[in-house]
Each structure stands twice: as C-alpha cells, then as structure tokens.
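Participant: Sharing a sequence plus its predicted fold:
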Amino acid sequence: MNTRKCHVRAMSMLLGGALLALTPGGPAQAASPAQTWERAVLPAGDGWASAEGSTTGGSAAAPEHVYTVTNRAELLAAFKEAGDAPKIVRVAGTVHGNADAQGRPLSCEDYHTDGYTLEKYLAAYDPDTWGREDPSGPMEDARVASAAKQKAAVNVAVPSNTTIVGVGKDATIIGASLQVRGVSNVIIRNLNFEDTYDCFPQWDPTDGANGAWNSEYDNLVVYGSRHVWVDRNTFSDGDRLDADQPRYFGELFQQHDGLFDIVRGADLVTVSWNVFKDHDKTMLIGNSDGAGATDRGKLRVTLHHNVFKDLNERAPRVRFGQVDSYNNHFVATAGSVYGYTYGIGFESRLVAEHNAFTLAREFDPARILKKWSEAPLTARNNLVNGRTTDLIAVHNAGVPEEQLTEGAGWKPVLRTRVDNPRAVPALVKRHAGAGRLPGC
C-alpha cells in the first residue's frame, strides 16, 4: 500500500468511527479509532514495557489531541498544546531538527556565534602548538555558545502519554534528538530517524593515546522514563556516514553519538522490530558505572526482532539492567567496521537467546561479546552463520584475558512469541523497520 493510501485508510477509520458514533440510529458496531494502528497499545506480555501496568501511549487521545505535523515547529506545538493529556502525533513527510520556525533547514554556519569557525578552532587548538591540554579561551567559549544554539533546536522533549507515529512508509525525522526524559507511557512507531549530528564536536586531547573528537546527541534518548515502546523504526546516519568524514589532528571528526540510548534510571522499555544500521556507537543501556543510585534495579529492557547491521559496537552495551535480547539479527558485512555486539558492563544481567548472527569471514565470533566489567550473562541457542554457537565459550577461548561467567540469574517470561533463530533473518528482513506496520 502506498503512502497516500495508508494515510487515507488511517484517517477514514478514525473519522469514520467518529461520524458513526455521532449519528443517531447509526450501527451499534462501528469502526473504532482504537482499532487503527495509530491507536495501538503494547500487547500484554510483550517485553518489559508490559510489566507493572501497560504501555498505551496516546491511544485514548480525544479527537482534538490528534495532530498531523510536517515540521519541527508543528511537532513542538502539538506537544505543548496537549501537555500530558493522551495525544497522537502523526509525522507526515520529513521533519528537520536543524530548522527555523518556518521549517527551513539550517546549516552549521547558521549556529555560529561569537566569531566561531571550525578553521579558527582548528588553528587555536592544534596539538603541535596548543599542546595536550583541554581547550580553553575565547574560541572554546565560542564553540560552547554555538553548540548551545544548536542544542536548543535539536533536542525535542516528548511529554507523557504520547504516541508518535509516522504516516505511511517514508515519515522521517532528520537531525533531531527526541528526548523521552522524566516522563512515562510513550509509544514511538514507524519513523525513519536519520543523521542527528553535532556541528560542534569538542576536541579532547586527553581522550585515548592520540585524543578524540567527542559529539553530542542521539536520535532517541529514554532518560529516567518508564513504560516506553519503540517499534518498527529505522535508525541510521543517513547520508552523513562516519567513514566519509574528515580527520583533524589525525582523528575522525566524529559528529555522531549514539542512535538510541536508554539511561539514568529509565525502566520498562520494549524495543521491537526496528532496524539499526550504519553507525558506530549504537545503544547504551546505562551510561555510567557510577550511576548505581539511579540505575540499580532499573534499566529493564527487552530487545526483540530487531536488525542490527554494520554497527561498530554497543548493540547494546549494558550496565546494571536486566536486558532480554532475543530473536534479533546481527549482521556485519565484509568491509564494515566491527568491534563487538554485546558489551557486558557493570552489574549487568544480560540474557541473549535465539538470536542470529551473520558475520563476514573476516570477523571472529569471539568478538560478539566484549567484557567491560565482571558480570554474568546467559547466552543460549544463538546461531552464528547458521550454526548453533555457545557465545560465552567461543569468547572465553578466543579472548582468554576476558573470561565471562555463565548465568544471568533470572529467566525472562515476558515474550509473546519466540521464533526459531533460523527463521529470524528472513522474518525481520520482511517485517522490521519503518514502513512495515501491519496493514500499512
């Protein structure tokens, strides 16, 4: 079904149900708005977001709180007008995060202030003349001020009781960071998230042996929030691939941070049927070993039926959380950059079962797991290139200095379906990602 037909079908169901309800003597059974995919709720038992209550987003939205937005200003206005009331925000076409009030895209130069330019910044903090100290002084101050202007445009706060859903197959958010921060009951579906880039990475000469460029912004952040369902979206760097970016001071000018992070006491999150591709640092679940006061006992996340393709690392990297990762397909093609898939971090309790890995011959399956801290995990019935593989045993044999321990200490029960891992690659290829909502 094409985009227009999908849009018309959803609207006709929504409006048709409302009209029949208002017509005296109309049929007793009418097409209810609650039956449309825009008003879908998380099915019972579908991952951690179905625990301790339900995740319904804006499914109960009144007609006046159903919005169709085509640019950043309209998106912000919808959130502001509805507040925490149930709301459905329908994204049609392409919404640019780096945009002015009229929706016109902004360039990095449009954020420059106080005399900042990249050329001046590079000249000021060249290690050959500046040395290995942190940047300071007028040009660093100008970078910070310019970055603050971009941050005000890029970060978009999502309120509680919200469903954000793309219209049709091509709804896209470019260069914006959706911030699900300190709220609850949010559903995000059927969107292409692309290229949330930082115009003003900071040079840190003390990061690693040679220094590094560090950037801000993730496409999506769940921060201190509960009951969040992220379903059938596609996350990528779009046309701004890291491999195509220049190097300054000998290091990659890194303009991307993560694709999707779940941090700072976030809890009860289900991530299903998404595509994550062509990125470096993909997903953090827990962002600091020192965050036990906020994270311990939280960060309960389910990842199922997702595609993780050509990613360097963090798919995900886990601290503290009880994370259930099953029926996902992890792909590393020849020539891509591949560091590891699962990062085993501080006090994490990862269960990785019934997943499929398709790795080019140049990549060692021992690298699927990466030990950052001592933490046990469960890894069972996973296939690597079609063969059942004990990921822990393969890792411990191939990386003897990083021995991992079997047994996460808990057993997931919130799974509505578990597919044979041999079927997973074809299944998620057909159904995962934006534009794949059932009936649309």
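Facilitator: Structure's in. What do you need? Residues are numbered from 1 along each chain as shown.

Participant: CA atoms for contacts and neighbours, from now on please.
Facilitator: Noted.

Participant: Quick check: the gap between Met11 and Val167.
Facilitator: Distance of Met11 to Val167, computed by Cα to Cα, to the nearest Å: 10 Å.

Participant: more neighbours, the two?
Facilitator: Neighbours were counted for Met11 and for Val167 using other Cα atoms under 10 Å; Val167 has more, 27 against 15.

Participant: Leaving out the residues flanking it, which one is nearest to that one?
Facilitator: Leaving aside its chain neighbours, Val167 sits nearest to Ala92 (5.2 Å; criterion: Cα to Cα, 6 or more residues apart in numbering).

Participant: how much space is there between that neighbour and Cys6?
Facilitator: Ala92 is 11 Å from Cys6, by Cα to Cα.

Participant: Neighbour count: these two, which is higher?
Facilitator: Comparing Ala92 with Cys6 by other Cα under 10 Å, the one with more neighbours is Ala92, at 22 against 17.

Participant: can you give me the helices for the protein?
Facilitator: Along the chain, counting by DSSP state H, helices occupy 3-22, 72-82, 118-124, 127-130, 138-154, 292-295, 391-398, 424-431.

Participant: picking that back up, name the residues contacting each of Ala92 and Cys6.
Facilitator: Val167, Gly168 (Cα atoms under 8 Å, 6 or more residues apart in numbering).

Participant: Ok, which of the helices of the chain comes nearest Asp110?
Facilitator: Nearest of those to Asp110, taken as Cα to Cα: helix 138-154 at 9.0 Å.

Participant: Give me the angle between that closest one and helix 72-82.
Facilitator: 60 degrees (axes from the mean of the first three to the mean of the last three Cα atoms, to 10 degrees).

Participant: can you list contacts of helix 138-154?
Facilitator: 97-99, 111-116, 120-121, 124, 175-177, 196, 199-200.

Participant: Ok, stretch 328-335 next?
Facilitator: 303-311, 338, 341, 354-363, 424-425, 428.

Participant: Comparison target below:
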Amino acid sequence: MRNRKCHASVMAVSLAGCTALVLSLTAPAVAAESGGGRDLARQTLAAGDGWASADGGTTGGAAADAEHVHTVRTWSEFRSALAAGGDAPKIIRVVGTLNATEGGCESFEAPGYDFDQYLADYDPAVWGYENKVSGPQEDLRAASAKNQGKGIKAFVPSNTTIVGVGRNAGITGASLQIKGVDNVIVRNLTIESPLDCFPQWDPTDGATGAWNSEYDAMVVYGSTHVWVDHNTFTDGRYPDSSLPRYYGEIYQQHDGELDIVRGADLVTASWNVFADHDKTLMIGNSDSAGATDRGKLRVTLHHNLFKDIVERAPRVRFGKVDTYNNHYVVPENGYVYSWGIGFESRLVAEKNSFALPAGVNAGLILKKWKDAPVTVADNYVNGRAVDVLAVHNAEVPGEVLQPDAGWTPTLRLRVDDPRALPGLLTHRAGAGRVR
C-alpha cells in the first residue's frame, strides 16, 4: 500500500516584491493601534478600532491572574492550556512553532484505508461523473478525515488572548476554532494553512469533478468580540503549485485562511498578512443562513496586506463589512477577484491600494455574486485614484453593481493616505512586527 504523503516544496514567504512608497500622510494617525500597555498579552483593543470595539469592546484574557497565564511550546501543551480554567480570563503565550501534524498524515489513517485503492475505485473511467462516491474506501477516507479533525482542531474559549512570543512564533497544520464564544484576541502568530490529508473526490462538482478539502486556518463561528491582529496567514511550505493532480484535477488540500460565519459578529482583523492562497477570507458561508446571519457579521478589515491572493479578500454575505486601508498585491497568474459581493451584503471599501500586474484589469477587483449595493471610494490602483465600481461596471457589463451600501462606518481609529499603504504595510503588517 502506498500512503499518500503531503507533497510540497518549501516556499519562503517574502514581501520584498511589494513596492514601497514614502509619502506624507494626508490623514494622520489619530490613536495608537492598541491599548493596555506594552505587554502584548495584556493589550486590549482600543476604543473605536473597528466593529470589535463596539458594545463593550474586546479585552481577551487581559485580566488573567497568574494561575491562568500559560507558556506553551508544543501542540499538546497548547490544547491543554485552552482547556484549563474554562472561561476564566486566560493568556496563552506561544513560543516557537506548534505543529499539529508532526506525526504526518499516516497517523490519522483509519485501518484499511489505501489511497491507491481509492484512486482505482473512483477513477472516472470506472465510476463516471454522475454519482457521488460511496463504498468501503470512501467510508475509510471519511473515518480518516474525522481522525484528523479531532487531532488538529483547537477550540478557543471565551476571554482568551493567544499571543506569539517574539518574532518567530507560529502554528502549523492546525485549525483554530473560535466557536460560540465571546471576547478573544489572537496576535503575533505565523499561521500556516493546514493541509487536509484526506480530500474527497466529488465527480459531480463541475463538468470534470473536483477534490474538496476541509479545515480553515482560523474559523470565527457564532462568536462575538474577536480581534485578529498582526498575524501572518500563509500556505507557507505547501503552495497550491506544489500539490499533485489526480484525475486531471488539482488535489486540493487547502480551504480558507480566515472564515467568519454562522452568526459571528463584532470582529476586527487588523495589520495581518494574508499570503499565497486561493479562497482566503469568507464572511458568511451560505445564502440560506439569514436566520442566523442577518443583522450580524459586522466585520472591520483594516491595514491588512493581501499578497498573491486569488479570491475572497473578502467575499461577503449579509454583513456590514468595513474594508479600508488594506493593500493588495495581485498575482500575475490566476487572479479571480478581491471583493466578492454576495447575498444581502453591505460592503464599504474605501481608501485601499492595489498593485495590479500588466494584463490584469481593475474591473476584476469586484465580483458580483448576488445583487447587493456596495460603497467604493478613494481607492488607488498602481498609484492612481480609480473609481473601481465604475470601471467594474464598464468592463463587466453582465455583472453591474449598484452604489451605496446604505451605512457609514464610524469605528475607524487610524486612516492613512492609500498611497502610503504599500510601504507602510510591507514593513509593519504581519507577525513579528507589532509595535
């Protein structure tokens, strides 16, 4: 039996290709990025800093006593620290890189699972494209996937701060689950996207079938008051270009980097790097989730660097989402869109900056999934002011979008001139760069 390995070539994430501009800021910084003193673990989200500062604000585990301050160096220690003390305020300091899959994919395999046999059983030449896969090997794949889910998911309780120590702290192979809780802070971590060891083949997905994977790097599910700050989200050693193909389709082992779904609300994501990924940041995961999502999914995205992201930066359903002062370095190949306008979304996208390569038109920045209004203003493309909505409507006449999301963001603490963003975020966004 040949066990499936996690094939990859090491890829260093470099931001050196981002063009730097040194400019005077026409909109000055009006406050510090965070409150609570110089100890990162005790810092809280400053008043007025995005949606997570509303309705009482976000303090995480800043009030933790000595008994509830943990320093962890392994994945096992990390999960134990999360479980200790219930919802009492806690601080978890991460030292080094925690590896949730150090035993390899084989450690999750159900007895009898054989990937070579899986490929033989569901080869389209044998199985066809009309029916979803079923049978012994699919059952064993599902059992293996369940084992992996138990091993790599970490559930974050309320009133928790997770913070990396120094410049080289991170987590790899894991899925952080911020589910059904309140008041969480995650800062200063390099988070390498988990690899799904057991993607499912779906012959009915499109004309030629597709491999579908699980496990987002971070999921905010039904939770409130969440601050995600100064982290680096990346495919790291395992870019999609390193993944093999079976049945002519990419063996997709990645899902999202950050998903905010199922009634989640009051979230601020600031000063992060999202790099080298396909489906990156989804806000609202279903058009049919109105009962839980309508009136929720209020999210602020500011001062984030999106580098070589294919799509979903973000894709929005339902929520009032404020996307300002982000910089987008668009890949030369494979780019689909950045801002996805979905069912009942109310996206405001202002004062952002884009670096588009030759051959990629500004009309692709927006993508219409459903008819919903959007506010787009004061954005720059390759150093020039561009009315992105007007360009989109002219270049993509079959996907005309209407202006005016119908609300005006007020929770903005610092607003920079968009022309300064390439240099500012290249040097200050991401893990290891908290000031």
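Facilitator: Here it is on my side, so go on. Worth saying up front: this structure is predicted, and the values here are computed from it rather than measured.

Participant: so what number do they get for TM-score?
Facilitator: The TM-score (TM-score structural alignment, normalised by the length of structure 2) is 0.91; 399 aligned residues with a Cα RMSD of 0.9 Å.

Participant: hang on, the earlier thing: now render the helices of structure 1 as JSON lines, adding distance to Arg232 of structure 1.
Facilitator: JSON lines is the format used below for the helices of structure 1 (distance: least, Cα to Cα, whole Å):
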{"stretch": "helix 3-22", "distance to Arg232 of structure 1": "16"}
{"stretch": "helix 72-82", "distance to Arg232 of structure 1": "20"}
{"stretch": "helix 118-124", "distance to Arg232 of structure 1": "37"}
{"stretch": "helix 127-130", "distance to Arg232 of structure 1": "45"}
{"stretch": "helix 138-154", "distance to Arg232 of structure 1": "23"}
{"stretch": "helix 292-295", "distance to Arg232 of structure 1": "27"}
{"stretch": "helix 391-398", "distance to Arg232 of structure 1": "27"}
{"stretch": "helix 424-431", "distance to Arg232 of structure 1": "8"}
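
Participant: how about the ones you listed, which one is nearest Lys277 of structure 1?
Facilitator: It is, among those and with distance given as Cα to Cα, helix 424-431, at 12.8 Å.

Participant: what does that closest one correspond to over in structure 2?
Facilitator: Counting by TM-score structural alignment, helix 424-431 of structure 1 lines up with residues 421-428 of structure 2.

Participant: compared with structure 1, how much does that stretch deviate?
Facilitator: Following the fit onto structure 1, the mean deviation recorded for stretch 421-428 of structure 2 is 1.0 Å by mean Cα distance after the TM-score superposition for structure 1.

Participant: what comes up buried for that stretch?
Facilitator: Leu421, Pro422, Gly423, Leu424, Leu425, Thr426, Arg428 (16 or more other Cα atoms under 10 Å).

Participant: can you check stretch 363-383 of structure 2 too?
Facilitator: Buried-residue list, stretch 363-383 of structure 2, by 16+ other Cα under 10 Å: 363-368, 370, 372-382.

Participant: Now do the end-to-end distance for it.
Facilitator: Terminal residues of stretch 363-383 of structure 2 lie 16 Å apart, using Cα to Cα.

Participant: aligned partner of Arg317 of structure 2 in structure 1?
Facilitator: Using TM-score structural alignment, Arg317 of structure 2 pairs with Arg319 in structure 1.

Participant: ok, now Trp201 of structure 2?
Facilitator: Looks like Trp201 of structure 2 aligns to Trp203 there (TM-score structural alignment).

Participant: which ones are touching its match?
Facilitator: Trp203 of structure 1 neighbours (Cα under 8 Å, 6+ apart): Asp134, Pro135, Gly211, Ala212, Trp213, Asn214.

Participant: For the buried ones among these, write the corresponding ChimeraX selection.
Facilitator: The ChimeraX command for the buried members of these (criterion: 16+ other Cα under 10 Å) is given here:
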select :135,211,212,213,214
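
Participant: Out of the contacts of Trp203 of structure 1, name the ones that lie in strands.
Facilitator: Secondary structure assignment (DSSP state E) places Ala212, Trp213, Asn214 from the contacts of Trp203 of structure 1 within strands.

Participant: so who does the residue nearest to the spatial centre of structure 1 touch?
Facilitator: In structure 1, the residue lying closest to the centroid (Cα atoms, centre = their mean) is Phe260, at 2.5 Å. Listed by Cα under 8 Å, 6+ apart, the contact partners of Phe260 of structure 1 are Asp218, Asn219, Leu220, Val221, Val222, Thr282, Met283, Leu284.

Participant: redo that, cut-off 7 Å
Facilitator: By Cα atoms under 7 Å, 6 or more residues apart in numbering, the contact set of Phe260 of structure 1 is Asp218, Asn219, Leu220, Val221, Thr282, Met283.

Participant: can you tell me which of these are in strands?
Facilitator: Leu220, Val221.

Participant: could you dump the ones in strands among the contacts of Trp203 of structure 1 to a markdown table with distance to Asp390 of structure 1?
Facilitator: As requested, those are exported to a markdown table (distance: Cα to Cα, whole Å):
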| residue | distance to Asp390 of structure 1 |
| --- | --- |
| Ala212 | 35 |
| Trp213 | 37 |
| Asn214 | 35 |
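
Participant: Between these, which sits nearest Ala40 of structure 1?
Facilitator: Asn214 (38.3 Å).

Participant: sorry, back to before: what's the residue mapped onto the residue nearest to Val167 of structure 1 from structure 2 in contact with, if anything?
Facilitator: Matched across to structure 2, Ala92 of structure 1 falls on Val95, judged by TM-score structural alignment. The contact partners of Val95 of structure 2, by Cα under 7 Å, 6+ apart, come to Val72, Arg73, Gly164, Val165, Ala169.

Participant: How much space separates Val95 of structure 2 from Pro314 of structure 2?
Facilitator: Val95 of structure 2 is 30 Å from Pro314 of structure 2, by Cα to Cα.

Participant: Check His225 of structure 2 too.
Facilitator: 19 Å.

Participant: before we move on, what about Ala269 of structure 2?
Facilitator: 11 Å.
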